[in-house]
Structure formats: C-alpha cells, structure tokens
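> Give me a 3D structure for the following:
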Amino acid sequence: MEQVSKTNEGRVVIVTGAGQGIGRAHALAFAADGAKVVVNDYAADSASAVVDEIVAAGGEAVVAAGDVADWETGAAIVQTAVDSFGRLDALVNNAGFLRDRMLVSFSEEEWDSVVRVHLKGHFVMLRHAAAYWRGEAKAGRTPRARIVNTSSGAGIFGSVGQGNYAAAKAAIAELTIQAAAELGGYGIVVNAIAPSARTQMTMGAGDAMAAQMAAPDDGSFDAMDPANISPLVVWLASAEAGDVTGRLFEVEGGTVTVLDAWQRAASTDKGARWEPSELGPVVRGLLVDSPEQVKAYGAR
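Prediction:
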C-alpha cells in the first residue's frame, strides 16, 4: 500500500474546544498526520478522553483544559505546548458555544458570553501564541507558524436568531485579515475557515436544522460529518501552506470555497459633494451593478 505523506510530521499544534465535535475531529486528524497535539477544552474530562484516544492510536497529545477567553489560561495553554513538546508550530482556534435569540430578546449575559468566548477567546490565544513566535523570530529562529481561526457563514452573511454569534464570527474574519497583515514579518501565517458540519451546536439549533444535519442511513457520503472539515485545517496548519494568508475558506462536505466578501464592488465618483436628493438613483444603480447580496440564513 502506498504510504500517504504527512504534512505535519513532528509539528506541535494547539486545538481549542477539542473535546467534541469539529475540534475533536481536528485533534484526531492532526495526530494522524504526525503532529503532537495540545488538546484544549473547557471540560477537562472531554479533553482527556480525546488525548487517550490519540495516545491509544500511537500519537502524542497532552491536555490543556480551561477557558480560552481567560488571559492567564490562554498563556498557560501556550506554555503547555512549549513545556511538553519543546515548541509550538500551529494554533487552531475552534472553541465556542451558542446562546441563540432574536436581537430584541437577548439578555446582556447572552450577548456578552458568546462574544467573549468566540471573539475574545480567539484574540487571547492568538495574542499569546504570536508573542511566543515573535520571541522566536527575534532570537533568530523565525518559525513557520500557522494560525487557523474559525469564523462562520453566519458571520459573513448573517443568520436570523444568531446576532451575537454572527457578530463575533464576522469580527473573527476581520481579525484574521488584521493578524495576517501584522504578523507575517514574524513568520506567522493566519487564515480562517467557515465550517458547516453536524455538531452539538448545530443539532441544537432547531428541528429543521437538525433534520438537515442528520447522518444518512443509506451508507452514502455523510456531508455533515465534522471530520470533513479537518483536512483543510490540517493543511493550512502545515509548513507547506506558507504562501496562503489572510484568507477565509468555507468548508462543507467535500466542497471548499474561497469567501471573498471583503471586496469593493461598483463605485461612482461625482467629483464633488453629493446632495441627498441625488443619491437614491445613484445607490440603486450601484446595487444593480454589484454582485447580488447573499441573504442571511433564515431570512425571507
């Protein structure tokens, strides 16, 4: 049998929110690809179960449990990688959860908690990992470092009833662009994915969503299997992916799509200040000449 090459042989990778769902699939895929994995989850038992699974399969992994949005915990997770395996090569920001409601019904806590875990959690981990890699670069050991963030189609197109989640995921997409621009000089490449897969979050998002996400019972390709998301993440975290940065990829089943939403479309210049009364036909004309807007998930 032909031996499959491993793109992350010997590399050290942190995966946050890796106790279940997509994060667990990532951790297992990295281990199968030869990486040493730091498995983070808020629940230590869940993280330990994934580590046990990796070790039983002959891989190397350690637990780094805790809240990724906590400053000291984030620093400790990065330090766990360095203490356990001697270095850090890649960070996969995946941790998150949902508190879904319509905008007029959110409590302050429901808004803040989701934005905190998704957006602040991404920043905290990115900040501590980047500080480590900057130190390596300044010491003359420029790394081939990789960060893979997790955005969402909800963050690019919107999703009715998920305003907190959509806002956080949109900010993560922009944080990816920002980080790629700022950190490239230290050998750090930053990209993001917008995954669609069956997880506890999606299965809890309503009966219609659950039916759409259900596994097929006829043995056909399971397009919603979380493991379908991981191959792209594994490649983006590899040394081979050094020429791809600041990009966002939508991943569902066997489909990979470049999301290029942050681009200018049609434009017109009067060469002087506009009068409000002039702008109605101008704006409508620009919209006609621009790509059709993608509707938010759940919008009528």
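
> Please count neighbours and contacts with C-alpha atoms only from this point.
OK.

> can you give me the strands for the stretch 1-150 of the chain?
For the stretch 1-150 of the chain, the strands defined by DSSP state E, counting those that start in this stretch cover 12-15, 36-39, 60-63, 90-92, 145-150.

> Give me the helices and strands touching the second one, please.
Contacts defined by 3 or more CA pairs under 8 Å, 6 or more residues apart in numbering; DSSP states H and E place strand 36-39 against strand 12-15, helix 21-32, helix 44-56, strand 60-63, helix 71-85.

> Reformat the strands of the stretch 1-150 of the chain as TSV; add distance to residue 114.
Below are the strands of the stretch 1-150 of the chain laid out as TSV (distance: least, CA to CA, whole Å):
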stretch	distance to residue 114
strand 12-15	19
strand 36-39	21
strand 60-63	24
strand 90-92	18
strand 145-150	14
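
> For residue 50, find the nearest of those.
Nearest to residue 50 among the strands of the stretch 1-150 of the chain is strand 36-39 (7.4 Å), distances taken as CA to CA.

> Kindly present the helices and strands packed on strand 36-39 as JSON lines, with separate columns for mean neighbour count.
Rendered in JSON lines, the data for the helices and strands packed on strand 36-39 read as follows (neighbours: other CA atoms under 10 Å):
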{"stretch": "strand 12-15", "mean neighbour count": "29"}
{"stretch": "helix 21-32", "mean neighbour count": "25"}
{"stretch": "helix 44-56", "mean neighbour count": "19"}
{"stretch": "strand 60-63", "mean neighbour count": "24"}
{"stretch": "helix 71-85", "mean neighbour count": "19"}
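
> please give me the structure for this one as well, since I'd like to look at both together:
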Amino acid sequence: MLTALELMANGNLRPSHLRAWEELWAGSTLELTGPDDLSRALIGCMFYLLSAFPSLHEAPGHFGGVSPGGLSNGGSGQDYWGHVFWDQDTWMYPSIGLFYPQLARAVLEYRVRTVDGAKDNAEKQGYKGLKFPWESAVSGREVCPEDIYGQQEIHINGDVTLAFQHYLYLTQDMSMFTEGRGSEVIWGVADYWVSRVTWSAEEQNYHILGVMPPDEYYYNVNNSVYTNTVAKFSLEFAVELAALLKYPAPREWQQVADKIKIPFDQKQKYHPEYDGYKKGECFPPLPTFT
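As a prediction, the model looks like this:
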C-alpha cells in the first residue's frame, strides 16, 4: 500500500482520498424527506463517525476502538485520553452495524483482543468471567483515572455483549462466534453476571448491588434498572448462542435471567432508575431497546 507521502509526491493523494470516501458513501447513502438541515446533520454525523474508523481495506487487528471524542487530540479535558467507553458499543455501533458489517466486526474484534484484560479485571474484583473496563485502551485492563467508575459502572459488560447480539441479528454471521472468539466474550460476561448477583430471600429474585447507573450523579445504588436489564439481555443471549452452537449452557444463566429484578413501580406504572429513586429526579436519556 502506498504511503501518504508517496501519494502526495506523485499527485495522487487527493484523488485517492476522494475515491476512498466515494466507496464509503456508497455504503450508507441517506435520502431524507424534510428539512435540508436535518439531512446535512445526519450526513455530517456519519462523516465524523467514519473518520474515526479504519479504512475498509485495513486489517481489523490494527483497530484500537473508538473514543467518544472521536479522533482525540488532547487539550482541555484531554478528550478522555482517547479511551474507549460504552459509547462505542451503544451509541456509535448501531449506525456502523447497519451499513458497514466489516467495520462493525472490527469493533467486536477489538473487544475480543481485550479478553485477557477483562478476565484480570473480574478476578481483581473477586468475580468470575469477564469484566470489561469502563475506560478501555489496548490491554482491556481498567484505565479509568477514578476507581469508582471501573468498580461500579458495570453496565459496560451488557453494552459490549449487546453489540455482539446486534451483529449476529444484522448479519447472521456465525463465524464471529465460532472462529472469532465472540462466544468467549458472551459466555464470559454471563459467568460474570452470575457471580455478581445476590439472591434476595425477601423479594425472591436476584439483585445487583452497589453500582453506578449511566446517570453518574448517583453511585453505590442497588438494582439500576438499566444495569439489570442489560445483564438480563446478556444472559438470555448467552443461552440463545449456546443453543445455536450446541454448547451445554450452565443452568444458572437462564435462572438468573428469569429471576433478576427489573425495578417497576406498579402504582405509578414506570421503571424507577434504581431502588429508592424518587420520581422527578433528573437523569440522562438512555438507549431504547426493541
């Protein structure tokens, strides 16, 4: 492959740049009926998102994930130092998954390459399976500067596995789970949830205690509705994948999935953010699952 300097020297840098973008846009043409501003905004969002991903022709092993700051450049706030968060798997991934399966797989393969670090994180916290870091870099070990986020914002595990689940449903590509070690991620996270829950004899269900929900203004709360829901999804997908691969799934995966607490206020007919949440307190918007 020619380097940028070689392309510049022979006058082909700009033409090659244009060809690369033409190829990308051919995969995600958006035609909207409505205000031009909306169309420009959506295309602009896709442009910046694609700018942070590797070329379609680049080996996925070189991909180090996407930071919420995109192509991080430091400066004030340091743009999270280029670390990878749940934003990659939850917010950035769906658009890429719909239009660019190859790039979507690169996201999953990045997580696969950090499995050893995720295993180390779980062991250090006294749990089984895999615990993906709240802030991830090359190794998969926790690199968040403040310990509480890595200890308590454990919904990251469900965010990671949800991306794998979306990939399978969108592409039907089982090779990610047979040859690409995706099953190791799914089953390792399931083992983590089983070791992380606590049985409540009073309520006759499983609780997840001492967490920070996506709403980071609160911490050390019990039964974050988002955390518990993605844990349930993780476990159910682990059972589903095991059936597809004819793998004997541990009974605990389905048992915990069936009995994990999903907070719901029967009187007011809504899901409180966590146990003890008072209706009216502000919290940020969360993803919608369908």
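
> Once they're superposed, tell me the TM-score.
Here the superposed chains carry a TM-score of 0.29, computed using TM-score structural alignment, normalised by the length of structure 2; 138 aligned residues with a CA RMSD of 6.1 Å.

> In CSV, list the helices and strands packed on strand 36-39 of structure 1 along with distance to residue 163 of structure 1.
Formatted as CSV, those follow (distance: least, CA to CA, whole Å):
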stretch, distance to residue 163 of structure 1
strand 12-15, 26
helix 21-32, 22
helix 44-56, 28
strand 60-63, 32
helix 71-85, 25
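
> Helices of the stretch 51-200 of structure 1, residue ranges please.
For the stretch 51-200 of structure 1, the helices defined by DSSP state H, counting those that start in this stretch occupy 71-85, 108-115, 121-138, 153-157, 163-183, 200-203.

> Turn these into a markdown table, including distance to residue 15 of structure 1.
Below are those laid out as a markdown table (distance: least, CA to CA, whole Å):
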| stretch | distance to residue 15 of structure 1 |
| --- | --- |
| helix 71-85 | 10 |
| helix 108-115 | 19 |
| helix 121-138 | 10 |
| helix 153-157 | 21 |
| helix 163-183 | 16 |
| helix 200-203 | 18 |
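
> Between the ones you listed, which one is closest to residue 236 of structure 1.
With CA to CA as the criterion, residue 236 of structure 1 lies closest to helix 163-183 of those, at 13.2 Å.

> Show me what counts as buried in the closest one.
Within helix 163-183 of structure 1, the residues that count as buried by 16 or more other CA atoms under 10 Å are 163-177, 179-180, 183.

> Could you report the neighbour count for residue 258 of structure 1?
By the criterion of other CA atoms under 10 Å, residue 258 of structure 1 has 12 neighbours.

> hang on, it in a helix?
No: counting by DSSP: H, G, I helix; E, B strand; the rest coil, residue 258 of structure 1 is not found in a helix; it is strand.

> wait, doesn't it sit right on residue 252?
No: shown here, residue 258 of structure 1 and residue 252 do not form a contact pair, counting by CA atoms under 8 Å, at 11.9 Å.

> can you tell me how far residue 232 of structure 2 sits from residue 196 of structure 2?
12 Å (CA to CA, to the nearest Å).

> more crowded one of the two?
Taking other CA under 10 Å, residue 232 of structure 2 and residue 196 do not tie; residue 232 has more neighbours (24 against 19).

> Does that one touch residue 257 like I think?
Yes: at 4.8 Å, residue 232 of structure 2 and residue 257 qualify as touching, with contact defined as CA under 8 Å.

> just to revisit the earlier point, which of the helices and strands packed on strand 36-39 of structure 1 sits closest to residue 155 of structure 1?
helix 21-32 (17.6 Å).

> Next, the angle from the closest one to helix 44-56.
Interaxial angle, helix 21-32 of structure 1 versus helix 44-56 (axes from the mean of the first three to the mean of the last three CA atoms, to 10 degrees): 30 degrees.

> and helix 21-32 of structure 1, what other elements does it pack with?
Where contact means 3+ CA pairs under 8 Å, 6+ apart, helix 21-32 of structure 1 is packed against strand 12-15, strand 36-39, helix 44-56, helix 230-236.

> Mind putting the ones you listed into a markdown table with distance to residue 194 of structure 1?
As requested, these are arranged in a markdown table below (distance: least, CA to CA, whole Å):
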| stretch | distance to residue 194 of structure 1 |
| --- | --- |
| strand 12-15 | 16 |
| strand 36-39 | 21 |
| helix 44-56 | 23 |
| helix 230-236 | 11 |
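
> Of those, which is nearest residue 287 of structure 1?
helix 230-236 (33.9 Å).

> Give me the next element, helix or strand, following that closest one.
Remark: after helix 230-236 of structure 1, the chain's next helix or strand is strand 248-252, criterion DSSP states H and E.

> What are the buried residues along that next one?
Neighbour-count burial for strand 248-252 of structure 1 flags 248-252 (criterion: 16+ other CA under 10 Å).

> picking up where we left off before, which among the helices and strands packed on strand 36-39 of structure 1 is found nearest to residue 232 of structure 1?
Ranking these by their distance to residue 232 of structure 1 (criterion: CA to CA) puts helix 21-32 first, at 9.8 Å.

> Hmm, residue 154 of structure 1 is touching residue 168, no?
No: between residue 154 of structure 1 and residue 168 there is no contact under CA under 8 Å: 9.5 Å.

> Secondary structure element holding residue 8 of structure 2?
Using DSSP H and E, residue 8 of structure 2 maps to helix 4-9.
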